[in-house]
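Undergrad: pasting the sequence and the predicted coordinates here, then a few questions.
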Amino acid sequence: MSTKKVPMRTCVACQTTRPKKELIRVVRQVDGSLMIDRRGKVSGRGAYLCPSLACVEQALKTRRLERALEVPLNPELIAELRQIEGAPA
């Protein structure tokens, strides 16, 4: 039997490559709204973050998340990201 390939993604803050299921996905949907995609299935432009407060803060401070999504972040999303620490997507 062959082993199943594990999809890997890169955190926009620390640039480490980890399995997709270990990261938080933030999505800009077609209508321009932003949301956290917990299942990884929502269509739209996505960016991945490690589930640590250090990576979230670094991505916000350096605006990497905004550049990756090509849209400014709203305060509600920022507050939700800061509460997720330690919880995989």
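TA: It's in. Numbers count the residues shown, from 1 in each chain.
Undergrad: switch to C-alpha atoms for all contacts and neighbour counts from now on
TA: Fine.
Undergrad: work out for me the element the residue lying closest to residue 25 once chain neighbours are set aside sits within.
TA: Leaving aside its chain neighbours, residue 25 sits nearest to residue 48 (4.6 Å; criterion: C-alpha to C-alpha, 6 or more residues apart in numbering). For residue 48, the host element (DSSP states H and E) is strand 45-49.
Undergrad: which other helices and strands contact that strand?
TA: In terms of contacts (3 or more C-alpha pairs under 8 Å, 6 or more residues apart in numbering; DSSP states H and E), strand 45-49 is packed against strand 8-10, strand 24-28, helix 64-69.
Undergrad: one more to weigh against that first structure:
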Amino acid sequence: MMKQRKVPMRKDIISQEMKPKKEMVRIVKTAEGEISIDPTGKKSGRGAYVSLDPEAIKVAQTKKILEATFSIDVSEAFYTELFEYVDHQKARQELFGANK
């Protein structure tokens, strides 16, 4: 019988729910104060996770959740980039299954 591996969970900064790390994307703020999408989850800096839900990204933008989390101004361009990334990843999960 296969041993159940522990699924790494992370807290979604938008919904405040704990979700599997695979279903989320990490956003990182570097020491220089720059914010970026971290697909590998390995960049150094302060990280926060958001779920792969395009609607949630819109909510985050409206409520300025990233600004509050990272204490910096977040450009509309970054939210657009994040929305497109999340939208694309979600579509891939639906196409190929969540385990890819």
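TA: Good, I have the coordinates. For clarity, every value in this text was computed on a predicted model and none was experimentally measured.
Undergrad: surely the residue nearest to residue 25 of structure 1 and residue 12 touch.
TA: Yes. Between residue 48 of structure 1 and residue 12 there is a contact under C-alpha atoms under 8 Å: 6.1 Å.
Undergrad: tell me which of the two has more neighbours.
TA: Neighbours were counted for residue 48 of structure 1 and for residue 12 using other C-alpha atoms under 10 Å; residue 48 has more, 24 against 21.
Undergrad: so who does the more buried one touch?
TA: 9, 10, 11, 12, 23, 24, 25, 26 (C-alpha atoms under 8 Å, 6 or more residues apart in numbering).
Undergrad: buried among those? Need that as a selection in PyMOL.
TA: This is the PyMOL syntax for the buried subset of the contacts of residue 48 of structure 1, where burial follows 16 or more other C-alpha atoms under 10 Å:
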select buried, resi 9+10+11+12+23+24+25+26
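Undergrad: now, which of the contacts of residue 48 of structure 1 sits nearest residue 71 of structure 1?
TA: Nearest to residue 71 of structure 1 out of those is residue 26 (C-alpha to C-alpha; 11.8 Å).
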